[in-house]
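[1] No sequence on hand, only this structure:
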C-alpha cells in the first residue's frame, strides 16, 4: 500500500471546506493508496472541529494528525480576507522531518482522482513543483515588479514540496525575510520569489482553476498557449477542481459548483439551512458595484473574447 503524505492548513472558518475536500480525495482514490493527512491548524480549531474531521475518514484508508501552529505568523501581512493560516505551508518541511516529498493542497478544491502518481514526479534540484498560474497575464506588471517572469509564476494552491532539499538549504530562513512585506498574493508571492528558477511545472490536472475552465469556453487559444490539449483533457476528466478567487460554491453560484455540493451533501457538515440560503443567493443574486466593476474589468482585459 502506497502511503501518501498530504497537508492542509486551515483555521476554524475553513473546517467544513477541509472536510468536504478530504471526503472528495478519499472517495476518488483507490484501495492501494493510504493517506497520511496533516492539518496545520490555527489555535481556534476546536475539539469538535477535530472530531468532525475524524468522522470523515472513518471508512477510508487514512489517518489525520492535527498540528496546532504557534503564534509566529500572528503579525504577518493579510489582505482580501485571507487568513494567516495560508502562511503555514511555508513551514511544512520542518514540521514533518521524516518525509522527503510532501503534497500540499488548499481546501477550496474537489478531487476527481487519487494522488498516487504525484510523488513519482522528479523534482531534481528544484525546491517544489506547482502549476503555472493561468491568470498571471492579468497581473503581469505586478509580477514583473517582483523580479519574476510571468510564464514562470505558479499558483500555490497545490504544491509538491521537495522537503529534504528545503531542509538542507534552510529555506524557511529565506521565507521569513519576506513575511512582513505587503505582497498582493502573500505567501504565493513569497514562494515564487524565494524559489525563483528552482520550480518544476506540474500538469494542469493538479490545479484546474475556475479561470482555466472559463478560458476553455471563452478564450481557448489563451489556455492552449500555456497547456497542451492533452493536459487540458486530463484536467477536465480527473483534475483537481480549484475554486480560487472570491466565487465559492458554498456562497453562491460559480463554475462547477455542483461538484462541490455533491460531496457537501454526503458529509457530516451538511446543513439544510445553508443549502437553502445558498440556493436563494443563486436565484436572487445581489449586484453590487464591486461585482459590476469586476465584470467590466474582465471584459476589458479580454477574458470574454472568443
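    Cool, the structure landed. The structure presented is a predicted model; accordingly, all values stated were derived computationally and were not measured.
[2] okay, CA-based contacts and neighbour counts for the rest of this
    Noted.
[3] quick one, what contacts the residue lying closest to residue 60 once chain neighbours are set aside?
    Spatial nearest neighbour of residue 60, excluding adjacent residues (C-alpha to C-alpha, 6 or more residues apart in numbering): residue 26 at 6.5 Å. For residue 26, the contact set (C-alpha atoms under 8 Å, 6 or more residues apart in numbering) comprises 57, 60-62, 114.
[4] Pull out the buried positions in the helix or strand that contains residue 26.
    Assigned by DSSP states H and E, residue 26 belongs to helix 15-28. Within helix 15-28, the residues that qualify as buried are 15-27, counting by 16 or more other C-alpha atoms under 10 Å.
[5] for stretch 72-92, same thing?
    In stretch 72-92, counting by 16+ other C-alpha under 10 Å, buried: 73, 76-78, 83-92.
[6] What's the end-to-end length of that stretch?
    14 Å (C-alpha to C-alpha, to the nearest Å).
[7] sorry, back to before: got CSV for the buried residues of stretch 72-92, with distance to residue 38 and secondary structure too?
    Formatted as CSV, the buried residues of stretch 72-92 follow (distance: C-alpha to C-alpha, whole Å; DSSP: H, G, I helix; E, B strand; the rest coil):
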residue, distance to residue 38, secondary structure
73, 19, coil
76, 23, coil
77, 24, coil
78, 24, coil
83, 18, coil
84, 17, helix
85, 14, helix
86, 14, helix
87, 15, helix
88, 12, helix
89, 11, helix
90, 14, helix
91, 13, helix
92, 10, helix
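[8] okay, pairing it with this:
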C-alpha cells in the first residue's frame, strides 16, 4: 500500500444527530493539534443529522487545510445490527468505512465521537500498517484483554481462536482500507453479526475482533486511553507494564470517554472531562456547558429515553 509523505490524512467519524456536537469536538481536537501545512480530509458518515447541525459541524471544522466529505451509509446492510438504548445503528457504520470511502483513499483513521485527540495525529497516520487489517489498542478492561477473558468473545473456542489472542477496542482504528476492500471484510463482518447474534455482547466490536483475530497489530496504548484505566489503583491491576500504565495516565495521546458517562451528560467523573469543554470552545457550540436548566432537561431526556422516546442534542 503506497502512502506518500504528502498524502492527506483521512479521518473518519460516525454520528447521528445526538452526536453532532461531540463529533465536531473530536474533529476540532484533531485539527487543533495537526500541522497547519498538512491536508486533512474528514469523512463523516451521517445518520439523520439536521441541516442546522450539519451547518454547525461545517462551521466548526472550516480551516484552509481541511476538506469535509459526507458519506451516506447503506442501511440495508445493517438490518441485523443489534441496537439498544446506548448503542444506535450509527455505531455500526465503521464496518462500512472501506466501502463508503472514495476509491482513491487506501488508508484511514477511524475515531469514535467520544474521544479527544491531544497529540499530532500525523504520528499515528505515519505508523506502518504493513499487512494488517487494522492497528488498534488492546481493550484496557482487564476482563476484556483477551478473546478468552470474561468480557471477550463468548464463542472464541468454536471459532478456533487461540485463548491468548488479544481483544482490541474499536474506538481508535488505523484501517488498511485497500486490504479490507480487497478481502471484502465488511461483508464478512456483517455475516458474522447475522450468524452469531446469540454470542454478541459488544456489538460490532465483537464482530470485528472475531473476524480480524490475529490479523491486527497493537498500537502504543496512549493512542486510546480508555476510561476504565482510571478505575484501577495501580498498574499491577492492569494488563500494562508500569511504564505503559504511567504513560497512559499522565501522557495519553487520545483520551477516550469510553464509559456511558460522557462529559456532555450527567454524572461524568472522568479526570480529564474538562478537556472536552476546552475543545468544544473551538466549535460552533462554543460556551456549551451543563447549566442548571440543562441538567433538568437532561434528566427529562433520560426519563423519556427509558420510555423509548429520543431527542436531538440540546
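    All right, it came through fine. Owing to the predicted nature of the structure, the values given are computational and were not obtained by experimental measurement.
[9] how close does the helix holding residue 26 of structure 1 sit to structure 2?
    Helix 15-28 of structure 1, aligned to structure 2 and superposed, deviates on average by 1.0 Å (mean C-alpha distance after the TM-score superposition for structure 1).
[10] mean per-residue distance, whichever helix or strand comes after that helix to structure 2?
    The helix or strand immediately downstream of helix 15-28 of structure 1 is strand 33-41, counting by DSSP H and E. In the superposition against structure 2, strand 33-41 of structure 1 averages 0.8 Å from its aligned positions (mean C-alpha distance after the TM-score superposition for structure 1).
[11] Which elements pack onto strand 33-41 of structure 1?
    Judged by 3 or more C-alpha pairs under 8 Å, 6 or more residues apart in numbering; DSSP states H and E, strand 33-41 of structure 1 is in contact with strand 2-10, strand 62-68.
[12] can you give me the helices in the stretch 201-306 of structure 1?
    Secondary structure of the stretch 201-306 of structure 1 (DSSP state H, counting those that start in this stretch): helices at 210-218, 220-224, 229-238, 257-266, 272-283, 289-301.
[13] got it, and the stretch 51-200 of structure 1?
    Counting by DSSP H, counting those that start in this stretch, the stretch 51-200 of structure 1 has helices at residues 92-95, 140-145, 163-168, 171-176, 186-194.
[14] now those helices in TSV, with distance to residue 298 of structure 1?
    Shown next, in TSV, are the helices of the stretch 51-200 of structure 1 (distance: least, C-alpha to C-alpha, whole Å):
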stretch	distance to residue 298 of structure 1
helix 92-95	35
helix 140-145	15
helix 163-168	38
helix 171-176	32
helix 186-194	22
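[15] on that earlier part again, which one of the buried residues of helix 15-28 of structure 1 sits closest to residue 118 of structure 1?
    Residue 118 of structure 1 has its nearest neighbour among those in residue 25, at 13.5 Å by C-alpha to C-alpha.
[16] Contacts only, for that closest one.
    110-114.
[17] Same list, these, but as JSON lines with neighbour count please.
    Below are those laid out as JSON lines (neighbours: other C-alpha atoms under 10 Å):
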{"residue": "110", "neighbour count": "30"}
{"residue": "111", "neighbour count": "26"}
{"residue": "112", "neighbour count": "22"}
{"residue": "113", "neighbour count": "19"}
{"residue": "114", "neighbour count": "20"}
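[18] From those residues, pick the one nearest residue 144 of structure 1.
    Among these, and counting by C-alpha to C-alpha, the member closest to residue 144 of structure 1 is residue 110, at 31.5 Å.
[19] Please pull up the equivalent of the closest one in structure 2.
    Taking TM-score structural alignment for the superposition, residue 110 of structure 1 sits opposite residue 116 in structure 2.
[20] Next one: its match from residue 24 of structure 2, what distance?
    11 Å.
[21] Give the closest residue to the most centrally placed residue in structure 2 in space, chain neighbours not counted.
    For structure 2, the residue nearest the mean C-alpha position is residue 112 (2.1 Å; C-alpha atoms, centre = their mean). In this structure, residue 112 of structure 2 finds its nearest non-sequential neighbour in residue 171, 4.9 Å apart by C-alpha to C-alpha, 6+ apart.
[22] ok, that neighbour - contacts?
    110-112, 115, 224, 256 are the contacts of residue 171 of structure 2 under C-alpha under 8 Å, 6+ apart.
[23] Distance to residue 291 of structure 2 for those residues - can I get that in TSV?
    Below are the contacts of residue 171 of structure 2 laid out as TSV (distance: C-alpha to C-alpha, whole Å):
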residue	distance to residue 291 of structure 2
110	32
111	28
112	25
115	22
224	29
256	23
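[24] which of those residues tops the neighbour count?
    Using other C-alpha atoms under 10 Å as the neighbour test, the contacts of residue 171 of structure 2 are led by residue 224, with 30 neighbours.
[25] Just the buried residues of stretch 171-191 of structure 1, please?
    Burial within stretch 171-191 of structure 1, assessed by neighbour count using 16+ other C-alpha under 10 Å, is assigned to 171-172, 175, 178-179, 183, 186-191.
[26] Just the terminal-to-terminal distance for that stretch.
    Start-to-end, stretch 171-191 of structure 1 (C-alpha to C-alpha) is 10 Å.
[27] shouldn't residue 9 of structure 2 be in contact with residue 43?
    No: if you go by C-alpha atoms under 8 Å, residue 9 of structure 2 and residue 43 don't touch, sitting 10.6 Å apart.
[28] Residue in structure 2 paired with residue 9 of structure 1?
    Using TM-score structural alignment, residue 9 of structure 1 pairs with residue 14 in structure 2.
[29] Any figure for the gap between the nearest residue to its match once chain neighbours are set aside and residue 181 of structure 2?
    Nearest residue to residue 14 of structure 2, sequence neighbours excluded (C-alpha to C-alpha, 6+ apart): residue 45, at 4.7 Å. According to C-alpha to C-alpha, residue 45 of structure 2 and residue 181 of structure 2 sit 17 Å apart.
[30] between these two, which one's more packed in?
    residue 45 (22 against 18).
[31] mind checking what the more buried one lines up with in structure 1?
    Under TM-score structural alignment, residue 45 of structure 2 pairs with residue 40 in structure 1.
[32] Lovely, talk soon.
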